[in-house]
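*Asks:* Model the following, please.
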Amino acid sequence: MVKPFDQWDGVHSVISGYTGGHVPNPTYEQVKSQTTGHIEAVQITFDPAVITYERLLELFWGQIDPTDAEGQFQDRGHSYTTAIFVHSEEQRRKAEASKAALAACGGFDKPIVTPIVDAKPFYPAEDYHQDYYRKEPEHYKEDRSKSGRDEFIAKHWEP
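*Replies:* From the prediction side, this is the model:
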């Protein structure tokens, strides 16, 4: 989820990491074991005068299957589920409005299940996870092509 965000003016940083669980400073191995309660997430620092929170929400929705409560594409399990972690009531209102608009659009045959929850402590992932699409472009392309994500996006998000 780094690449869709860090290419935009106004986005200062996109950090891969883990949030929402009960183990302090988890490792990737712990998170992928599905025992820590964490979700793999990105922490985005942005300038709202350049790119709005609403635009970030649009970018987020356009990269996921918001109807899948069991993971995303080939990645299965709680740690691969989606969520929007809000830091304020204003963000909550905007996220809830965007979710309601998505549900009303009629583009999905199942309910939108991505939760909107209060932000919890965020733990940056190990260095080798940061900017993975740049560090390992061939592996990134191969994983993405096998995942089914691009086909889903083309079907549900592209005109």
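*Asks:* Please make it C-alpha for all contacts and neighbour counts, starting now.
*Replies:* Noted.
*Asks:* Only the buried residues of the strand or helix carrying Leu59, if you could.
*Replies:* Using DSSP states H and E, Leu59 maps to helix 53-61. Neighbour counts over helix 53-61 (16 or more other CA atoms under 10 Å) mark Tyr53, Leu56, Leu57, Phe60, Trp61 as buried.
*Asks:* want to put them side by side, so please do this one too:
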Amino acid sequence: MIFPATRPFLVGMFVDALGNGLYLPLTLLFIQQVTGLPVTTVGLGVTVAAALGLAANPLAGVIIDRFGARTVLVGTYVIRALGFALYPLVDGFGPLVAVAAVDGPSAGRTFLSPSGRLLRYGTTAGTAAFEQRFLDTLNGRA
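*Replies:* Okay, the predicted model is just below:
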């Protein structure tokens, strides 16, 4: 049974999953077309950028603790949009890794999936309890 309070959470997860599901495969083709780099170079560059993004996850936690989830999330989306606009300027492997590290799939994965919930509610004790109830429901403990 889906509780009414969990619907926005589930919708956020669906929208995020759909967007990333479309973004990941099509971005490689887009980058290849815009930059003219070989597909293998693009794939390797995006892979290196994703590894850098994974290594940056602990730093993201520190930044969120300092400035708050909402501020960091909005800032990240602005930075990602600017990074995406830089792809036409990429002319080699190094610039590709730099731009992909800012814009790439790893950049958005440092945050909770349904980011719209963070924007609307922030992170409070009430939302933490809600998330725990939601996770308990998913795991069959509710």
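*Asks:* Would you pull the TM-score for this pair?
*Replies:* Once superposed, the chains reach a TM-score of 0.29 (TM-score structural alignment, normalised by the length of the second structure), with 64 aligned residues with a CA RMSD of 4.3 Å.
*Asks:* And the helix holding Leu59 of the first structure, what does it pack against?
*Replies:* Using 3 or more CA pairs under 8 Å, 6 or more residues apart in numbering; DSSP states H and E, the elements in contact with helix 53-61 of the first structure are helix 3-6, helix 89-104.
*Asks:* Give me the angle between it and helix 89-104.
*Replies:* If you take axes from the mean of the first three to the mean of the last three CA atoms, to 10 degrees, helix 53-61 of the first structure sits at 50 degrees to helix 89-104.
*Asks:* Generate a markdown table for the buried residues of helix 53-61 of the first structure, with distance to Glu151 of the first structure as supplementary columns.
*Replies:* A markdown table is the format used below for the buried residues of helix 53-61 of the first structure (distance: CA to CA, whole Å):
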| residue | distance to Glu151 of the first structure |
| --- | --- |
| Tyr53 | 26 |
| Leu56 | 22 |
| Leu57 | 21 |
| Phe60 | 16 |
| Trp61 | 15 |
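*Asks:* helices or strands next to the helix or strand that contains Asp143 of the first structure in the packing?
*Replies:* Counting by DSSP H and E, the element that carries Asp143 of the first structure is helix 137-147. With contacts defined as 3+ CA pairs under 8 Å, 6+ apart, the packing partners of helix 137-147 of the first structure are helix 132-135.
*Asks:* any idea how far Ala100 of the first structure lies from Arg93 of the first structure?
*Replies:* 10 Å (CA to CA, to the nearest Å).
*Asks:* scratch that, Glu151 of the first structure is what I was asking about
*Replies:* In this view, Glu151 of the first structure and Arg93 of the first structure are 31 Å apart by CA to CA.
*Asks:* can you check Ile116 of the first structure too?
*Replies:* 10 Å.
*Asks:* if you count what's nearby, which of those two comes out ahead?
*Replies:* Neighbour tally, Ile116 of the first structure and Arg93, criterion other CA atoms under 10 Å: the higher count belongs to Ile116, 17 against 13.
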